[in-house]
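Peer 1: predicted model, plus sequence, below.
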Amino acid sequence: LRDMVAGEVPIRTLFENPTIAKLSEALGSLLQETAGASIEPVSREGHLPLSFAQQRLWFLDRLMPDSALYNIPSAMRLHGYLDIEAWNKSLQVLIQRHESLRTTFSHVEGQAVQIIHPYQEQSLRVIDLRELPADECEAETQRLAGIEAATPFNLSEGPLFRTTLIRISDQEAVFLFNMHHIIFDGWSIGIFIKEMRALYEAFVHGKEPVLADLTLQYADYAVWQRKWMEEDVLTQQLAYWKEKLIDAEPLLALPTDRPRPAVQSHMGAMYTITLPAELLAKLNMLSREEGSTLFMTLLAAFQTLLYRYSGQEDILVGSPVAGRNWEETESLIGFFINTLVLRTEMSGEPTFRDLLARVKETALEAYAHQDLP
């Protein structure tokens, strides 16, 4: 739609015109005052700036050096015979293909810059545990994964990703890959796994891999974002968030089983639940009836829960957003995400449907102003 009308189409337009007929009418009357500037390749000569997202993490790394807080450790369990040479070759192609995997960060005259290094082979580390008994092997794999996850990265020296292949048996292996968040995000994990699989399958069968050419790299996006946000976009988005977050509660007073420490430790855990299929179907139905997404419906339920526990009527929830609003960025490994503050006023004893309408409006507004770091 952006390409067709040569400008921005607010996501609200899709919600308010949920059929092709209505959407066609809306687009026909949508007068674009400014066309969205497209992302173009830039010269690699001179200093390359960080994106706003990267600058956040650069600042935090300077504030808390030698921290593993922004590591993204992942693991794949591989079943069947593994051709280690083909797996390593696939990894090398990815390092060549995505500049983010060859980037480190420095500063020049007080300004942070990203440095893209020429490709050099980064050999796959292989650990062979096949001689160990099965239970010891699994325990050792978990131990090694834990050590890897907790080992910090040095942003200025790099590399900012590490890989380890643990051989458990002739028919099973675990592939650990760990990246610093400044070059990687959750979406990037999907790209990494998808391309590793495509490359490996090609090399194993003696074929040339076929991956679509990348017309842009992350640094091109970072330069574009800086220029784009210099214009009216920054003024408009900053004004929206200043108004939206005025007089916000600094803390959510939840009843907890221990006092809040003076210094945040970042020690936490994840609790996972599975909703029954019948409940999920009902939630989906309610979402459709109210013209909302399932995310909006679950967010309204979550904010209700926080309201019940805290008694506070002003509930703010931080939610990550992918930040890949341009088609050219969808296939890049890099750090695009932003965090949106979704603030809902719970006063007036609204029904759940009324509350969902508030949450939907809040979310749509936030999506329309999601570019401000």
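Peer 2: Nice, thanks for sending it over.
Peer 1: make it CA atoms for all contacts and neighbour counts henceforth
Peer 2: Noted.
Peer 1: ok, residue 177 to residue 99 distance?
Peer 2: Per Cα to Cα, to the nearest Å, residue 177 is found 17 Å from residue 99.
Peer 1: oh sorry, the question was meant for residue 145
Peer 2: In terms of Cα to Cα, residue 145 sits 26 Å off from residue 99.
Peer 1: residue 256 too?
Peer 2: Taken as Cα to Cα, the span from residue 256 to residue 99 is 44 Å.
Peer 1: settle it for me: which of the two has more neighbours?
Peer 2: A count of neighbours by other Cα atoms under 10 Å puts residue 99 above the other of residue 256 and residue 99, at 22 against 8.
Peer 1: and the comparison structure, right after this:
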Amino acid sequence: MQCMEPLQTNAPIQPRPLGCTIPLTPAQMSMWVGMLNSGARFSQLRAAATSVRILGPLDVSVFHGCIEALVLRHESLRTRVLVERGVPRQVVSDGYENQFEFVDISRASPTSNENEAASFAQSFIDADIDLSKGPLFEAKLIRLSAHEHVLVLGLDHMVGDGTSYAILSNEVWALYKKEMGHDALSLPALPVQFGDYAVWLQRTQGAWLEQCAAYWKERLSGIPPGCFTGLQASNGVKAPVREMLRFPLGNALTGMLREIAHKSRTLLSSVVLAVYVATLARWCNQEDVLVSFASHGRTGHAALAGMIGSLAHGIYLRVRVTGQHTFLDLILDVCFEIRNAIQHRDHGRVSQLISSSVADASYNWVSAAWASGEQKKGTTGQVGSMEAPLQLRPFPLQQRALRSEGGPKLLVAPCDNGDEIVVFVWHRADILEYSVVARFCLFFRHVASQLSQNPLSSLNSKGLSYEPLG
């Protein structure tokens, strides 16, 4: 049943009528089109996974019950994608579909079971997923000993994003603590589900086009070619896959950026974004810079705060960087662009409205919790009572390079870990050589240092020398 009665963009998100067809959201449709363009049909590599080592006495039966409760709580964890008459749609299963697997390898020697656990976990995250059959969410628990387990959670990008992983992790341990008698608090009821959000987007599409389409068409008209357009890496990589490197800014430079954010009453994330814009302008020798700024998609709607789903999308920021700009001017312009973009919030619709609006460069300020496994391999969390705590530690796995037919060619994702800013950089390995990206990272740090030391100096200052791509 189609639920197409139009709504205004300020209409609240409410539960959809019973039997209502659930469309793909614009963000999901972009992923779907990218998957088909890459040559895949209805299956793909497991898009994302997270793994953790659990030290302490874990009750496996109780934990399994918590996973089942989460699957029943969130429709997105029991969603598949079916195609009818060439049109993909979301289908939600009525109940739990045995999405938990327990493997006991505790009889092996410590060295052997460590390797076997890594092998089991790696094969889990490397599995191909049929989007029409699912499940698109699964959990695997591997027992190394009575007091040591490895948990791997796999959540396809079609039904979840980075924030979804944080929600999933928080809720599963909240349920576990409650079931073990360590916490009397219950999880709050969810006002709406991801399918309700997808239907709401469809019903508000007409009003959004009327109110915001003209703004985005004007804002994104005449976009100059991206500075990575036409490049081809000579490293032999042909498939559109992403690779990642990381680099720290250091304590001193981080301190200067924090001080500028404090004095200008600006978020640190916006200050670092201004550095990224300045770096791109110099690196690409362009005054007109287009950046896709990642949004978790939940701001402005309280009903979305605790939702697991594919809500993340890019917000397009177009910033003109002239030689007369100072760093503080640029920060103000970036903040102005962010406010305007949020005012004309698109929930991922712009990329379908204007096909040429996909930016070469993207920016995503990530949380310390997300990056903890990459930055602090010894980070320890605690779950349960003080008498029998569970210690949570990262269990690093080798994520296969993700195929990425479309989207940005360079994604910069800074994170403030409390000590310093660490920058994660993903790049299209078939377009950008690793050595080029490494040089870009060094230039980013150089620009950040120069701007932080001279925030009132013109961007034409000699310290910001242009370094060509070649």
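Peer 2: Arrived safely, thanks for sending. Remember, predicted model here, so these are calculated numbers, not experimental data.
Peer 1: what range in structure 2 does the host helix or strand of residue 96 of structure 1 sit on?
Peer 2: Assigned by DSSP states H and E, residue 96 of structure 1 belongs to helix 84-97. Counting by TM-score structural alignment, helix 84-97 of structure 1 pairs with residues 60-73 of structure 2.
Peer 1: now that stretch: buried residues?
Peer 2: 63-68, 70-73 (16 or more other Cα atoms under 10 Å).
Peer 1: equivalent analysis for stretch 111-130 of structure 1, please.
Peer 2: Using 16+ other Cα under 10 Å as the test for burial, stretch 111-130 of structure 1 gives 112-116, 124, 129.
Peer 1: buried residues of the lengthiest helix in structure 2, list them for me.
Peer 2: In structure 2, taking DSSP state H as the definition, the longest helix is helix 434-453. Going by neighbour count (16+ other Cα under 10 Å), the buried part of helix 434-453 of structure 2 is 434, 437, 440-441, 443-452.
Peer 1: where along structure 2 do the helices fall?
Peer 2: Remark: helices assigned in structure 2 by DSSP H are 26-37, 60-73, 110-125, 162-179, 194-203, 205-219, 251-263, 268-284, 327-343, 350-353, 368-375, 434-453.
Peer 1: kindly reformat those as CSV containing distance to residue 79 of structure 2.
Peer 2: Listed next are the helices of structure 2 as CSV, based on distance: least, Cα to Cα, whole Å:
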stretch, distance to residue 79 of structure 2
helix 26-37, 13
helix 60-73, 10
helix 110-125, 19
helix 162-179, 14
helix 194-203, 9
helix 205-219, 23
helix 251-263, 42
helix 268-284, 34
helix 327-343, 29
helix 350-353, 23
helix 368-375, 24
helix 434-453, 37
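Peer 1: closest one to residue 185 of structure 2 among those helices?
Peer 2: Residue 185 of structure 2 sits nearest to helix 162-179 of all the helices of structure 2, at 6.8 Å, using Cα to Cα.
Peer 1: how big is the offset of that closest one relative to structure 1?
Peer 2: Taken against structure 1, helix 162-179 of structure 2 registers an average deviation of 1.1 Å after superposition, with mean Cα distance after the TM-score superposition for structure 1.
Peer 1: what stretch of structure 1 does that helix fall on?
Peer 2: With TM-score structural alignment as the criterion, helix 162-179 of structure 2 aligns to 186-203.
Peer 1: contacts for that stretch next, please.
Peer 2: 86-87, 89-91, 94, 208-211, 322, 331-335 (Cα atoms under 8 Å, 6 or more residues apart in numbering).
Peer 1: please list all residues in contact with the equivalent of residue 171 of structure 1 over in structure 2.
Peer 2: Matched to structure 2 by TM-score structural alignment, residue 171 of structure 1 sits across from residue 147. Neighbour list for residue 147 of structure 2: 54-58 [criterion: Cα under 8 Å, 6+ apart].
Peer 1: give me the buried subset of these.
Peer 2: 54-56, 58.
Peer 1: residue 185 of structure 1 against residue 338, yeah?
Peer 2: No - between residue 185 of structure 1 and residue 338 there is no contact, the gap being 10.3 Å when judged by Cα atoms under 8 Å.
Peer 1: find the nearest non-adjacent residue to residue 312 of structure 2, please.
Peer 2: residue 296 (4.2 Å; Cα to Cα, 6 or more residues apart in numbering).
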